[in-house]
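Q: quick check, what structure comes out for this input:
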Amino acid sequence: MIGIMRNYTQLTEEERYQIYEGITLGLTQTEIADDLDVNKSTISRELKRNTGLRGYRPRQAQILSDSRKLNHSSQRINKQQWDRVEDLIGKDWSPEQTSSWLALNEDIKISHEWIYLHIYQDKKIGGDLHEHLRCQKKRRKR
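A: This next block holds a predicted model:
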């Protein structure tokens, strides 16, 4: 009987050694996943990301995982950058113009879609950024 899978958490170093042991014993990815009580796609993804020329090595996989965590930024766009976006939108620039100009001149990469989402979020909390958009389109309610 298959148990209920645990909520998503990142694999631990111990689990990576268990994956390695399962591989050396000739277990399938599904069997390894069942033993660890994770989804089989977790095992597949782990092996795809962390198998090198010498095969899957758990210590190396942990180092790679730790490296990815360190390089991940929790907040991609900071308050100062959003203030700059709001300043340009306040000057009646379109989100497309704002996005392009910031990328070329200030090395700030924010898509125009994110800027639109920011504007509509601002509108929800009573802000007036939406009044600077050229086209006042009605948005469908969800």
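Q: can we go C-alpha only for contacts and neighbour counts from here?
A: Noted.
Q: how about the helices in this protein?
A: In the chain, the helices defined using DSSP state H lie at 13-24, 29-36, 40-50, 58-71, 79-90, 95-105, 112-124.
Q: tabulate those (a markdown table), appending mean neighbour count.
A: Listed next are the helices of the chain as a markdown table, based on neighbours: other C-alpha atoms under 10 Å:
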| stretch | mean neighbour count |
| --- | --- |
| helix 13-24 | 16 |
| helix 29-36 | 17 |
| helix 40-50 | 15 |
| helix 58-71 | 14 |
| helix 79-90 | 15 |
| helix 95-105 | 16 |
| helix 112-124 | 15 |
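Q: which residues does the closest residue in space to residue 50 that isn't next to it in sequence contact?
A: Spatial nearest neighbour of residue 50, chain neighbours left out: residue 61 (5.2 Å); criterion: C-alpha to C-alpha, 6 or more residues apart in numbering. Contacts for residue 61 (C-alpha atoms under 8 Å, 6 or more residues apart in numbering) come out as 16, 50, 51.
Q: I'd like the structure of this one too, to check against the first:
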Amino acid sequence: MTYQQLTEGKRYQISILLAQGYRPAFIAKTINVHRSTVYRELDRNGSKGGYHPEPAQQKSQERRTLATKYKIPALTVEYVEFGLSLHWSPEQISGVGHLIDMPVSHEWIYRYIAANKAAGGVLYKALRQGHKRYRRGVNTKR
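A: This is a model prediction of the structure:
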């Protein structure tokens, strides 16, 4: 079995199987996860009143969004915006960022630009336009 996070559906399955009196090891086999995953889920989100999947899912999403691996320092964000103002591509910004000890992935930069655009920002205008159409086969005067 490979590592995978519990989905909301699996949390509901855990809740139903627990209510029916099944043991965590049997539940793990039934929903095709490792038994330690079920035990960990019950330790984190179980209570004396039973296991409730809705708050467990909310807590999981909160933990995911607050994880330090998703936080980019403000100085790095400033560097990204500066690189965009110079019309560098996200790949260039990422490459130079790794050299100067400000690691940031080009994928994060694209997501940051998309979020900025959705919020009414103009960072997307700094991106290079790779979709330009050139005229082919047309004789031009020399």
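Q: TM-score for these two?
A: Here the TM-score for the pair of chains, by TM-score structural alignment, normalised by the length of the first structure, is 0.49; 79 aligned residues with a C-alpha RMSD of 2.4 Å.
Q: gap between the residue nearest to residue 50 of the first structure and residue 18 of the first structure?
A: Residue 61 of the first structure sits 12 Å away from residue 18 of the first structure, going by C-alpha to C-alpha, to the nearest Å.
Q: ok, now residue 31 of the first structure?
A: 12 Å.
Q: same check on residue 48 of the first structure?
A: Distance, residue 48 of the first structure to residue 18 of the first structure, by C-alpha to C-alpha: 16 Å.
Q: same question, residue 102 of the first structure
A: Counting by C-alpha to C-alpha, the gap from residue 102 of the first structure to residue 18 of the first structure is 47 Å.
Q: next: residue 52 of the first structure.
A: Look at residue 52 of the first structure and residue 18 of the first structure: by C-alpha to C-alpha, they are 18 Å apart.
Q: now swap in residue 45 of the first structure and tell me
A: Using C-alpha to C-alpha, residue 45 of the first structure is found at 15 Å from residue 18 of the first structure.
Q: cool, residue 96 of the first structure as well?
A: Distance from residue 96 of the first structure to residue 18 of the first structure, by C-alpha to C-alpha: 49 Å.
Q: again with residue 49 of the first structure
A: Distance of residue 49 of the first structure to residue 18 of the first structure, computed by C-alpha to C-alpha: 17 Å.
Q: ok, now residue 42 of the first structure?
A: Applying C-alpha to C-alpha to residue 42 of the first structure and residue 18 of the first structure gives a distance of 13 Å.
Q: residues near the nearest residue to residue 93 of the second structure once chain neighbours are set aside, how many?
A: Among residues not flanking residue 93 of the second structure along the chain, residue 83 sits closest, at 6.0 Å (C-alpha to C-alpha, 6+ apart). Around residue 83 of the second structure there are 19 other residues, counting by other C-alpha atoms under 10 Å.
Q: correct me, but residue 83 of the second structure touches residue 91?
A: No: Residue 83 of the second structure lies out of contact with residue 91 (C-alpha atoms under 8 Å); the separation is 10.5 Å.
Q: so where does residue 62 of the second structure fall, helix or strand?
A: Assessed by DSSP states H and E, residue 62 of the second structure sits inside helix 53-65.
Q: no further queries at this time; thank you.
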